[in-house]
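Engineer: sequence isn't available, so here's the structure alone:
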């Protein structure tokens, strides 16, 4: 006696093998959605868990504060602050380095180490070598990114200017720190490993070089779990205010942590948004394929029921087919996703400085992805299965009744046009089966939209580069000064050999406050008639700076919940630390960073100063660039120099590299999905019209004429679907760019004709390949077998 499940399982295997082309196409679509989801979740999980373990193991601080100078004896008063669990004081300073074989200016941040070597907070991971030893002067440990960029190893030496005095430093070790997972220069937006590094030196040596014996200018704090960070920050501010504090701030505002957080949030969005698109396409394809399968097996369903199979057993049988397709896509997607996720995590490691990566994907995530994949797949085929299995045996045994054909409205309107007979057949197919035609168009549209979403970001990145490094920043170099100086210093700079033009500006650290919302940022003062740096709007037009008021970027305005006309409280975090009210007079858009801008004369009046600047923007003669570099490097009042060329290289090496790699993966998977959709559309169209096309062949139509009918209908579907897909793709792209806005960058919604053309080309190439397969099947039609009718 045959087993019920065994017989039906054999039928499942046989039919899936017969439909292996459509089955594989759908499986690839499901695999694309699963792969993107697994890739994003694995990258997110790996970076999150690695960061959490790193923070805990190396005791990353929770509150930070920087001051001008405070005596060490005030530490006892600070340690008595309620809620303060642990405090580590240190000395920090800046340095200019002369790296062998590298002529451009290099700056560094130097942090002191206690006599015992490892600090109690923000401990160091030693890659190679050892930490500097007390009593051995001029020894430093170097952060890994800088060491790799200059091929430094223990024992290497290089000159450095610290507090205006030159000395030769000796590298004792290469280290990493939880404080500098994301290493960017002060005031910068992007890493620059060649031109900025972090060094650690023994406390005694650095204090002597900085003239800070018996004092400190930086503290790191951990807070007890039963106390709020805000209360400890307020107490620290009150205690450190007399010593030139720039304001204590929590870990959430720490630069490295903040930028890493933004990237993790984007990975979280990618793990939900793109798989949702892919799975929607898979649901559509499954519905079409299973509908067609059930419809062609009406008589088989009736026979199964006549032999005693229940509706539940028959429905389960067809559900198994859906689940097998889903399982195939799931296994393939998980495998590809794990490989891509590991590759993406290692790519992030190139500029996120972790000691190593803890690759972890919790089994719960895999279980959830599995359940969702099977659930989505069953939803895709549920309606067709329910309708087919609900038919009584007697009704299912009968073929479907012939359709009632009449002259459609479309045919009446177009009756004056002399159509060929095959073209009339194509028109009638669309007019008499509009739902089926509409579903086919939607399938093509989703394929087009998927490819468009995967590719439009290349255009967006190009616009970001053009705007930021060609329109906004026209300077060749930006020199940051140790302290503000009179604007008259520009005249001396401008007379130097190789300098064509110099322009000054001033940046001030501030805390912008609107009610309970606040944001630590920099307020930048730009000259009224600036020639080297501009603020642009979303139309890439220069925005005039308001007199007396502040201009905010749209991202910052949203975070603070302000609009033009509102007033902000601005806490100045330097000098006398004034708190002033400033009106928001305009809001504009920027792609990189978050900016707050004023006229430089208005900013200086706000600070109670004369015409001061602390940054100099330069254009230089390319032939004298090296000379200008050396002059600025050797000038005592210059803290560091950044070049536009270096920032552009850094953009492509870090943000551009990871962003565009992720985009490439999505684009590739989008192309696979497009092929799956088009291939299934053509195969199903051929299967549904096999009897009609064979009849036409018997009546004397040639292969080319029957192909005209099949491929002509597909061509109309493609043209309509591509147009609809462009519209859907732009909507999805807008949704994606809105969801992925971060403090570091906002991807603009730019869709060029090239992107539209690529999305259409991918669909058309998929159609040509699928059409070639269909053409072979069309020529091989067995006319006798296809024309057999059911008795």
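Structural biologist: Nice, I can see it. Since the model is a prediction, treat every value here as computed from it, not as a measurement.
Engineer: going forward, measure contacts and count neighbours with C-alpha atoms only.
Structural biologist: Will do.
Engineer: the host helix or strand of residue 446 packs against which elements?
Structural biologist: Assigned by DSSP states H and E, residue 446 belongs to helix 434-466. For helix 434-466, the elements it packs on are helix 255-296, helix 657-698, helix 703-739, helix 753-779, judged by 3 or more CA pairs under 8 Å, 6 or more residues apart in numbering; DSSP states H and E.
Engineer: save those helices as a markdown table, and put in distance to residue 154 and mean neighbour count too.
Structural biologist: Below are these laid out as a markdown table (distance: least, CA to CA, whole Å; neighbours: other CA atoms under 10 Å):
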| stretch | distance to residue 154 | mean neighbour count |
| --- | --- | --- |
| helix 255-296 | 26 | 20 |
| helix 657-698 | 30 | 21 |
| helix 703-739 | 45 | 19 |
| helix 753-779 | 49 | 18 |
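Engineer: take this one as well and set it beside the first:
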């Protein structure tokens, strides 16, 4: 017989043997494949969604020439654009008019708010172009034509050809909607001062430059500039030049793209997706490697004699190694197939959720071949790594040694016997603990595998706990007003008397907001100082502790994040450069530092801030407490007040956020529960099956000796129950630590995620883990009850 035909016969025999083993261990094989599939699924879903978002974002930003720097200001002539373009490092620049105004919608009691932005009379914007979705672009000379953003249009049921009423600069205007559009600046559309979208009450409207200039008395002027910088230029250099140029025109301080609200939110989601899309699959791969090591190790231990016979018949070590490696490879290939199919489906669902939050045109899920190749290669490499130690054991086993039974374990007195605890425990418990003590590493790794499923649940669910806590703190403890109003321009504080006369108003608390640049040494930061009444009840200063902080008569209260940026502490002095009015510079003492979550804020007592500004008793708006029965009448009167630029209701904002969030929570929790259950079932079921295989003869002997099925099941499954009980607190600790890393990694200048995990989360993670363990135990118990005692007892090592 030729060597080729001999090799074919050998491989055919080994393949038949592999097929029998795969069928015999099909349930364990499927559980391992499911763990691999879940890991592949998370890669394909999360990393695929991440790549889809990045590709769409980059394409959209390039298509619309998204700016790198924004520079809001009070007012400047359009002729200043030439000087902006000539600044070092500026590749392109554009200017526009940007104002807020009240929208009077017929089917909405409360006034809505619109951000009006100008478009060039001819041609398209040089930067931050818009994309028309329905209808047409504004034609030159149209004075009442507007484009509105697509999400606002859909939320309000507005279409091209409809009209919308706005209070622009104190005058009511009927505007014609000629189309809907989207913009790279409003991928995630938020009202001013909010971190959540409200498409029913806040919209973006674009008008022609001349029409909007005439409406806001800005003919030949602009109040916002934005630029793109040349490649390789540090944005800070251009920002410094812009601030110097625009300072005489009331510049409020330029800021880079990373601080642009919509981009910041989108980038934060991308960063989180990238991290989670790497960390979670790594957990699943690690568990799969561990399971393959256990299953193959046990398989090789039970086939010592067969391995010896194969070697005696001339099978090479490489052929035997490949035979056992194929078991791992088959499990991974099955997992890859299921994972890719499931990942594509879940990826499309993920993108569907993103489409409700982010206005990105052409956002579709597409499986990238490179991602599939990378995930498959890493999974195969991990599987081979997990199987390698067991395979090497088979390869290194001499035939003569393999013919002998495996030497018995070295039994000796353990800590149970040495401490005397064993005398206090029933015999079944002693047997369970003694078996775990003899295999400490296997028990520990099994517990660690289950603990990772608990940790995954903790990481996912703590985000919802934190957001819920943040919303409750912000909208029920800090923002206690029923209605908050803001003015176009600051008003004399005597306007409070008019507010008191509005229908249903039971309390009025004025506030003053002043844009500033805070300096300390070589540190500086642009912010807004909020002036509040010292005895105010409707808007309070509350830190992470949940305790209201008294507002001192003098000095600044800074958020901890802002204090860290400025490198200041209580008692230090900072220079306050006021970015409006006469733009004076004053010194102010730091009266306290608040550990809050929302932005880089600064707070001061109202009269102290009015003195600091040097402009007298002016206010920027007011917080109102209103009788519920008179809310509609109040809104009706506010729509007629020309000085009012915005009206907000914290309760309505919170309700809108909760309705938007509900779908995302349901889908995300469903994914997490499924993923965690897969890990728990995979580890517990395989552990119990391996224990059943190892101790089958022992358990059958106990049955013959008169033990009931329940008693035998306790001996087998009690070990897995103890491992599960060990794993739950381990998983809590791991999840607690990983959640802290997530909090630290997601901190931005706009907000910080509070580190909050509710008691219900701990209980829920434990219940899911116990449920998965119970399902695994029932499956093994069913197999145990079907034991053929005679055939098991006939088995000899």
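Structural biologist: Happy to help now that I have it. The model shown is predicted, which means the values in this text are computed figures rather than measured ones.
Engineer: superposed, what's their TM-score?
Structural biologist: The TM-score (TM-score structural alignment, normalised by the length of the first structure) is 0.93; 791 aligned residues with a CA RMSD of 2.6 Å.
Engineer: closest one to residue 478 of the first structure among the helices and strands packed on helix 434-466 of the first structure?
Structural biologist: The closest of these to residue 478 of the first structure is helix 255-296. By CA to CA, the value is 20.7 Å.
Engineer: the closest one vs the second structure - mean distance after superposition?
Structural biologist: Following the fit onto the second structure, the mean deviation recorded for helix 255-296 of the first structure is 1.9 Å by mean CA distance after the TM-score superposition for the first structure.
Engineer: I would like the range of the second structure that aligns with that helix, please.
Structural biologist: Aligned by TM-score structural alignment, helix 255-296 of the first structure corresponds to residues 261-302 of the second structure.
Engineer: please apply the same query to stretch 40-57 of the first structure.
Structural biologist: Under TM-score structural alignment, the match for stretch 40-57 of the first structure is residues 46-63.
Engineer: from the chain's centroid, how far away is that stretch?
Structural biologist: 17 Å (CA atoms, centre = their mean, to the nearest Å).
Engineer: how about stretch 779-791 of the first structure?
Structural biologist: 53 Å.
Engineer: please apply the same query to stretch 165-184 of the first structure.
Structural biologist: Distance, centroid of stretch 165-184 of the first structure to centroid of chain: 29 Å (CA atoms, centre = their mean).
Engineer: what of stretch 749-764 of the first structure?
Structural biologist: For stretch 749-764 of the first structure, the distance to the chain centre is 20 Å (CA atoms, centre = their mean).
Engineer: what's the answer for stretch 460-475 of the second structure, then?
Structural biologist: That offset, for stretch 460-475 of the second structure, works out to 12 Å (CA atoms, centre = their mean).
Engineer: including distance to residue 621 of the first structure, could the helices and strands packed on helix 434-466 of the first structure go into JSON lines?
Structural biologist: JSON lines is the format used below for those (distance: least, CA to CA, whole Å):
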{"stretch": "helix 255-296", "distance to residue 621 of the first structure": "34"}
{"stretch": "helix 657-698", "distance to residue 621 of the first structure": "30"}
{"stretch": "helix 703-739", "distance to residue 621 of the first structure": "39"}
{"stretch": "helix 753-779", "distance to residue 621 of the first structure": "36"}
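Engineer: closest to residue 124 of the first structure out of those?
Structural biologist: helix 255-296 (15.4 Å).
Engineer: check the fit of stretch 714-732 of the second structure onto the first structure and give the mean distance.
Structural biologist: Counting by mean CA distance after the TM-score superposition for the first structure, stretch 714-732 of the second structure comes out at 2.6 Å.
Engineer: name the residues of stretch 457-465 of the second structure that are buried.
Structural biologist: Within stretch 457-465 of the second structure, the residues that qualify as buried by neighbour count (16 or more other CA atoms under 10 Å) are 457, 458, 459, 460, 461, 462, 463, 464, 465.
Engineer: in the first structure, point out the residues matching it.
Structural biologist: Counting by TM-score structural alignment, stretch 457-465 of the second structure sits on residues 451-459 of the first structure.
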